[in-house]
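Participant: Here's my sequence, what's the structure:
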Amino acid sequence: MKINWEGVMPAVTTKFTAEGQLDLVMFEKNIKAQIDAGVNGIILGGTLGEASTLTKEEKEVLINTTLRIAEGKIPVIVNIAEQTTSEAVTLAKRAEELGVNGLMLLPPMRYKATDHETVVYFKEIAKSTSLPIMIYNNPVDYKIEVTLDMFEELLKLENIQAVKESTRDISNVVRIRNRFGNRLKVLCGVDTLALESLVTGADGWVAGLVVAYPAETVAIYKLVKAGRVNEAVDIYRWFMPLLELDISPQLVQNIKLAEVATGLGTENVRAPRLPLQGTERERVLSIIDLAMKNRPVLPEYKTI
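Facilitator: Okay, here's the model as predicted:
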């Protein structure tokens, strides 16, 4: 399946039972809700998916389950965030064997690689697979920035095709477009900058709160791309307090509480993460409760 690298692509959470096992029943319910809302792809194994706590076997179960649910209707993309190049290459090859449609690559984990090391790392993975690739550029959280000059080198490989742009510099969308045209697709990776990024030329949105509010997220994307920006802004203003839950070290716990509110998940996380407690839990719940009471009526966005 060809990936166009556009539209809304949820970085989905991993569902767990109270006993800490994979909750595939709730996971399937959520994936189906994303597809029904009109998302353009599913991304597995990101930070929000608690990938660092998953075993190799669990990752394969999630991949196979998602491919079965998607039925080839939308692409399934796997995130690679490994500690060594060889581990990353092994996972990329295995993902392709399982039938995954694309990859998202983080820079080397637990080591602040130089620009040269980072480029070589990405290129070694890309050369090991025929799958199309999106580079995750998030220097705020991962301390490594993929600069435009680095992308100039990376784009010599045809299967490196997109960037999840999370530098927090909204003007970077324009810089990328000016430098590379449509050769490098741009997807916003920061929920609180999504509308602004789309207006300035981003092709898509790798979203977090979409796992709890898929329809609202897709509606914003569709309205912006249809030129109905004012309507999109109205929804976005309602959404902003929720979207801010994504830019927190506890984003997983925050977003899973939002999934509980919409019936699309549970708050079970895997240690060392623990469910929110005390005043912070009360604060997050108050944001979610207020949003649920004022949830907007959406236009018929699917027909736009």
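Participant: Every contact and neighbour count from this point should use C-alpha atoms.
Facilitator: Will do.
Participant: What segments of the stretch 151-300 of the chain are helices?
Facilitator: Using DSSP state H, counting those that start in this stretch, the helices of the stretch 151-300 of the chain run over 172-180, 194-199, 214-225, 229-243, 251-261, 278-293.
Participant: And those helices: which comes nearest Val61?
Facilitator: Among the helices of the stretch 151-300 of the chain, helix 251-261 comes nearest to Val61, with 20.5 Å by CA to CA.
Participant: Could you dump the helices of the stretch 151-300 of the chain into a markdown table with distance to Leu131 and mean neighbour count added?
Facilitator: Formatted as a markdown table, the helices of the stretch 151-300 of the chain follow (distance: least, CA to CA, whole Å; neighbours: other CA atoms under 10 Å):
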| stretch | distance to Leu131 | mean neighbour count |
| --- | --- | --- |
| helix 172-180 | 21 | 16 |
| helix 194-199 | 26 | 20 |
| helix 214-225 | 26 | 23 |
| helix 229-243 | 31 | 17 |
| helix 251-261 | 28 | 23 |
| helix 278-293 | 38 | 13 |
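Participant: Compare the ones you listed and give me the one nearest Val8.
Facilitator: The nearest among these, by CA to CA, is helix 214-225 at 6.2 Å.
Participant: Can you give the distance of that closest one from its chain's centre?
Facilitator: Put simply, helix 214-225 sits 15 Å off its chain's centre (CA atoms, centre = their mean, to the nearest Å).
Participant: quick revisit: right, and the helices of the stretch 151-300 of the chain - which one's nearest Arg94?
Facilitator: Once the helices of the stretch 151-300 of the chain are compared by CA to CA, helix 251-261 is nearest, at 26.4 Å.
Participant: to compare against the first, here's another:
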Amino acid sequence: MSIQWKGIMPAVTTKFTEKDELDFKMFETNIKAQLDAGVHGIVLGGTLGEASTLIDEEKRALTKTTVDIVKGQVPVFINVAEQSTKGAILAAQKAEEDGASGLMMLPPMRYKACDTETVQYFKTVANNTSLPIMVYNNPVDYKIEVTLDMFEEMLACKNIEAVKESTRDTTNIIRIKNRFGDRLKIMTGVDTLALESLLLGADGWVAGLVCAFPAETVAIYELQKAGRIQEALDIYRWFMPLLELDISPKLVQNIKLAEVATGIGTENVRAPRLPLAGEERKHVLQTIEQALKTRPTLPDYKNLNVSV
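Facilitator: Below you'll find the model as predicted:
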């Protein structure tokens, strides 16, 4: 599948049963809700997907199951977050075997690689898979920044095609576009900067709260694309208290509570994570409840006259 790096791509949560096994029934319910809302891709096994707690067999099962559910409607991406280049190559090759359409790749885990090591890491993996790659650039959480000079070297690999831009500096979108044009597609990765990023030229949004509110998320993208900025902004303003649940160390617990509220998820997380409790839980529930009370009526965002 040729990847169209655009639109809304949910970084989906991984569903677990109360016995801490993969909950494929609820997972399918959520994926179908995403597809019904009109998302443009599915991203598996990211931070929100509790990647660090998943064993290899579970990641492969998630990939195969999602490919089967999606049936070619949208591309399916699996996150690669490994400690070694060897491990990353193996993960990429397994993803390809399992039917993934592409990869989202983080820099090396744990070891803080220098610029040269980071560039070589991405290039070596890219040269050992035919899958398209989206580089996840998140120096705030992962302490390694992929600079524009580094991308200049990495783009010698034709299958490094996109960046998940999570530096929190929206002007970086302008810099990337000025330097690389359409050679490096930009998917914004920070929920609370999403609309701004799209208006500055990002091609799409790898989203978090979309897991619970898929229609609202896709509507924002489609409205701004059609030039109906005020309507997109009105939904975005309503959405912001929820979007702020994504920029928290407990984003997984927060978003899973939101999924419960909208009927497309459960609260089950994998230890060492625990469900929210006390005042923390109360605050998140109040945020979700207020949003549900004031939930906007959406226009027919799937059938807009797109002006750009």
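Participant: follow-up on the earlier one: and of the helices of the stretch 151-300 of the first structure, who's closest to Lys164 of the first structure?
Facilitator: Lys164 of the first structure lies closest to helix 172-180 among the helices of the stretch 151-300 of the first structure, at 10.4 Å (CA to CA).
Participant: follow-up on the earlier one: can I get the helices of the stretch 151-300 of the first structure in TSV with distance to Asp141 of the first structure?
Facilitator: As requested, these are exported to TSV (distance: least, CA to CA, whole Å):
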stretch	distance to Asp141 of the first structure
helix 172-180	17
helix 194-199	18
helix 214-225	23
helix 229-243	17
helix 251-261	12
helix 278-293	22
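Participant: Can you say which of those helices is nearest to Val76 of the first structure?
Facilitator: Val76 of the first structure lies closest to helix 214-225 among the helices of the stretch 151-300 of the first structure, at 16.5 Å (CA to CA).
Participant: residues in contact with the closest one?
Facilitator: Residues outside helix 214-225 of the first structure that contact it (CA atoms under 8 Å, 6 or more residues apart in numbering): 7-8, 33-34, 37-39, 195, 198-199, 204-205, 207, 209-210, 229, 231-233, 235-236, 298-299, 301-302, 304.
Participant: rerun at 6 Å
Facilitator: By CA atoms under 6 Å, 6 or more residues apart in numbering, the surrounding residues in contact with helix 214-225 of the first structure are 34, 37, 210, 232, 301.
Participant: which one among those residues gets closest to Leu67 of the first structure?
Facilitator: The nearest one, if we look at those relative to Leu67 of the first structure and count by CA to CA, is Gln34, at 13.7 Å.
Participant: That closest one: neighbour count?
Facilitator: Using other CA atoms under 10 Å, Gln34 of the first structure is surrounded by 26 other residues.
Participant: So it lies in a helix, does it not?
Facilitator: Yes: Gln34 of the first structure sits within a helix when classified using DSSP: H, G, I helix; E, B strand; the rest coil.
Participant: All the strands of the first structure, residue numbers only.
Facilitator: All strands of the first structure, identified by DSSP state E, fall at 7-10, 42-44, 76-80, 102-105, 133-137, 160-165, 185-188, 204-207.
Participant: Columns distance to Gly265 of the first structure and mean neighbour count on top of the ones you listed, output as TSV?
Facilitator: Below are these laid out as TSV (distance: least, CA to CA, whole Å; neighbours: other CA under 10 Å):
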stretch	distance to Gly265 of the first structure	mean neighbour count
strand 7-10	14	26
strand 42-44	16	24
strand 76-80	20	26
strand 102-105	24	26
strand 133-137	26	24
strand 160-165	25	24
strand 185-188	24	27
strand 204-207	16	28
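Participant: among the ones you listed, which is nearest Asp23 of the first structure?
Facilitator: Nearest to Asp23 of the first structure, of all the strands of the first structure, is strand 42-44, at 14.8 Å by CA to CA.
Participant: Mind checking the helices of the stretch 151-300 of the first structure for the one nearest to Gly49 of the first structure?
Facilitator: Proximity to Gly49 of the first structure (CA to CA) singles out helix 251-261 among those, at 7.9 Å.
Participant: Could you list the residues in contact with the closest one?
Facilitator: Helix 251-261 of the first structure has contacts (CA under 6 Å, 6+ apart) with 48, 212, 245, 265-267, 275.
Participant: thinking again about what came up before, now for the contacts of helix 214-225 of the first structure, which pair is the farthest apart?
Facilitator: Farthest apart among the contacts of helix 214-225 of the first structure by CA to CA are Gln34 and Ala232. That separation is 19.0 Å.
Participant: Translate Ile160 of the first structure into the numbering of the second structure.
Facilitator: Matched by TM-score structural alignment, Ile160 of the first structure corresponds to Ile160 in the second structure.
Participant: From what I see, that match and Leu131 are in contact.
Facilitator: No: using CA atoms under 6 Å, Ile160 of the second structure makes no contact with Leu131, being 8.9 Å away.
Participant: if we can go back for a sec, and which of the contacts of helix 214-225 of the first structure is nearest to Leu290 of the first structure?
Facilitator: Leu290 of the first structure lies nearest to Val210 out of the contacts of helix 214-225 of the first structure, by CA to CA, at 17.4 Å.
Participant: Let me see the contact set for that closest one.
Facilitator: Thr217.
Participant: What of Glu267 of the second structure?
Facilitator: 256-257.
Participant: do you know how far it is from Leu35 of the second structure?
Facilitator: According to CA to CA, to the nearest Å, Glu267 of the second structure and Leu35 of the second structure sit 22 Å apart.
Participant: With Leu103 of the second structure instead?
Facilitator: Counting by CA to CA, the gap from Leu103 of the second structure to Leu35 of the second structure is 20 Å.
Participant: Give me the distance from stretch 202-215 of the second structure to the chain's centre.
Facilitator: From the chain centre to the centre of stretch 202-215 of the second structure is a distance of 7 Å (CA atoms, centre = their mean).
Participant: Just the terminal-to-terminal distance for it.
Facilitator: 20 Å.
Participant: hey, where'd the helices end up in the stretch 1-150 of the first structure?
Facilitator: Counting by DSSP H, counting those that start in this stretch, the helices of the stretch 1-150 of the first structure are 24-37, 56-70, 85-98, 115-127, 139-142, 148-154.
Participant: want to try TSV for these, with distance to Ala261 of the first structure as columns?
Facilitator: Shown next, in TSV, are these (distance: least, CA to CA, whole Å):
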stretch	distance to Ala261 of the first structure
helix 24-37	13
helix 56-70	23
helix 85-98	33
helix 115-127	38
helix 139-142	28
helix 148-154	40
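Participant: Of all these, which one is nearest Lys15 of the first structure?
Facilitator: Of all those, helix 24-37 comes closest under CA to CA, at 5.5 Å.
Participant: If you compare the directions of the closest one and helix 56-70, what angle comes out?
Facilitator: Interaxial angle of helix 24-37 of the first structure relative to helix 56-70 (axes from the mean of the first three to the mean of the last three CA atoms, to 10 degrees): 40 degrees.
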